[in-house]
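J.: My questions are about this predicted structure, shown below with the sequence.
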Amino acid sequence: MKLSAELHAFSDRLGHEFARPELLVRALTHGSISTATRPDNQRLEFLGDRVLGLTMAEALFTSDRSATEGQMAPRYNALVKGETCAAVAREIGLGEVLKLGRSEMMSGGRRKEALLADAMEAVLAAIYLDAGLDAARRVILTLWANRLATVDQDSRDAKTALQEWAQAHGMGPPRYVQTARSGPDHAPEFEITVRLDDGREANATGKGTKRSIEQAAATALLTQIEGTT
């Protein structure tokens, strides 16, 4: 099997040349277009999740010999969560080469976070099956390099940190209010405002899940608080 020019370019962005190109094709095939002779990527997604998990756990274990389990766990979660996988997928243009059924494509499937995350994991499994763990590890550590370097900052749960700050200062839990929503159902954009009992507030606007925008609003308010203390 020979890759199309589009998939060959994607393979270059990925940093791996496939000896078995059919594995890459399967990794990029969503269930909405699969057939009996054209399987989807769900089984590969299952395997890729474990390949990514092992690689990240190993990287964290070896990069900071003094880190406790309690310190490594949130770092690990930040590196392997769906939002991170989807962000990496966007950086390498994975959505552009996803094979989707017409209805899924029309509903914005190429931009959906869950689809991108699942396909990213499936692609990692395809590399593992094609060339082994060392090859998969090399690609993962290259694509995740910047996130590994900033994992302490990325692993901070802003909503939890803000709630703990409010509690320590005798206030109730922060209140998150959706102040606006726009865009189509498949790609909504939210504006979220977070308020504290003392009147301080901050807002954030963006596409994604409401929780991710709440995290952004919490981060903004924490930054505001840190700037006045």
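T.: Cool, got the structure.
J.: only C-alpha atoms for contact and neighbour calcs from this point on.
T.: Noted.
J.: Would you work out how far apart the start and end of stretch 60-71 are?
T.: Criterion C-alpha to C-alpha, to the nearest Å; first-to-last residue distance in stretch 60-71 is 10 Å.
J.: does the residue lying closest to residue 67 once chain neighbours are set aside count as helix, strand or coil?
T.: Here the nearest residue to residue 67 in space, its sequence neighbours aside, is residue 61; by C-alpha to C-alpha, 6 or more residues apart in numbering that works out to 7.7 Å. Under the three-state scheme (DSSP: H, G, I helix; E, B strand; the rest coil), residue 61 adopts helix.
J.: Against residue 181, how distant is residue 61?
T.: To residue 181, residue 61 is 41 Å away according to C-alpha to C-alpha.
J.: Check residue 59 too.
T.: From residue 59 across to residue 181, the span is 39 Å (C-alpha to C-alpha).
J.: cool, and residue 140?
T.: For residue 140, the distance to residue 181 equals 35 Å [C-alpha to C-alpha].
J.: out of those two, which sits in the busier spot?
T.: A direct count of neighbours by other C-alpha atoms under 10 Å for residue 140 and residue 181 places residue 140 higher, at 19 against 14.
J.: Please compare the first structure with the one that follows:
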Amino acid sequence: MRESADRLTQAIGYEFHNSGLIDVALTHRSAGSINNERYEFLGDAILGFVIADELFNTFPEANEGELSRLRAGLVKRDSLAEIARGLELGKYLNLGPGELRSGGESRSSILADAVEALIASVYLDSGYNESRQLILRLFNQKLSNLSINSQLKDPKTRLQEYLQAKKMQLPKYSIVTTTGVQHKRTFTVCCYIDELNLETLGTGSSRRNAEQNAAEMLLESIEK
């Protein structure tokens, strides 16, 4: 039996006017037709905007690509799941029998979705300002420790470090096509990882740029 959400509301620093909203936010689709799927959708959008706004103001010199990578690192599933575990969110979830038996309360995807749903429930209860304050509280440590120099490694480096951490083989790059005149060429490069059966194509004005673009697209595929 799941625990009462009272301690959770204390942990997130917000008291609900309508307690039914947090009940929905904590209910997985396996537990019934009234669940948090729609809340996840709304919470994801609110989270993305708040983090984008915070990064825009915190890093005025960063370009669009750099800001996008910073945001992606903050709102990705593993980051949200880490926040959920810090809140011990799993023990408050309402899961169906199958998910309970398979340990759904500790599954990263379920925990990450629940964080997004929780954000939406606060928005529905009190509006944007309260949901923004919740997000800033939840992400306070991550935002405080954020370093643009360490976070914005080039895609090939980040992909290599990710695979090394997973003890997997490094990606392979190969030129697919080269078009254009000698001083204005466009390269298309394939980046592929045998163990994951994944490959992406990247284009650029040099082989290096094409490889970076292919690596970035492959990283996005892994994160999705």
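T.: Done, it's in. None of these values were measured; they are calculated from a predicted model.
J.: Pull the number of nearby residues for the residue nearest to residue 67 of structure 1.
T.: By the measure other C-alpha under 10 Å, the count of residues near residue 61 of structure 1 is 16.
J.: hey, where'd the strands end up in structure 2?
T.: Secondary structure of structure 2 by DSSP state E: the strands cover 172-179, 186-193, 198-204.
J.: Strand 186-193 and the last one, what's the angle between them?
T.: Strand 198-204 of structure 2 runs at 160 degrees relative to strand 186-193, counting by axes from the mean of the first three to the mean of the last three C-alpha atoms, to 10 degrees.
J.: before we move on, back to that, nearest to residue 118 of structure 2, out of the strands of structure 2?
T.: Residue 118 of structure 2 sits nearest to strand 198-204 of all the strands of structure 2, at 33.1 Å, using C-alpha to C-alpha.
J.: how far off strand 172-179 does the closest one point, in degrees?
T.: Orientation check (the same axes, to 10 degrees): strand 198-204 of structure 2 against strand 172-179 gives 40 degrees.
J.: Tell me which other helices or strands strand 198-204 of structure 2 touches.
T.: strand 186-193, helix 207-223 (3 or more C-alpha pairs under 8 Å, 6 or more residues apart in numbering; DSSP states H and E).
J.: Throw those into a markdown table and include mean neighbour count, thanks.
T.: Formatted as a markdown table, those follow (neighbours: other C-alpha atoms under 10 Å):
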| stretch | mean neighbour count |
| --- | --- |
| strand 186-193 | 22 |
| helix 207-223 | 20 |
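J.: These: which one's closest to residue 153 of structure 2?
T.: Proximity to residue 153 of structure 2 (C-alpha to C-alpha) singles out helix 207-223 among those, at 10.9 Å.
J.: What is that closest one packed up against?
T.: Short answer (3+ C-alpha pairs under 8 Å, 6+ apart): helix 207-223 of structure 2 packs on helix 155-165, strand 186-193, strand 198-204.
J.: what would these look like in JSON lines with distance to residue 63 of structure 2?
T.: Formatted as JSON lines, those follow (distance: least, C-alpha to C-alpha, whole Å):
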{"stretch": "helix 155-165", "distance to residue 63 of structure 2": "15"}
{"stretch": "strand 186-193", "distance to residue 63 of structure 2": "23"}
{"stretch": "strand 198-204", "distance to residue 63 of structure 2": "19"}
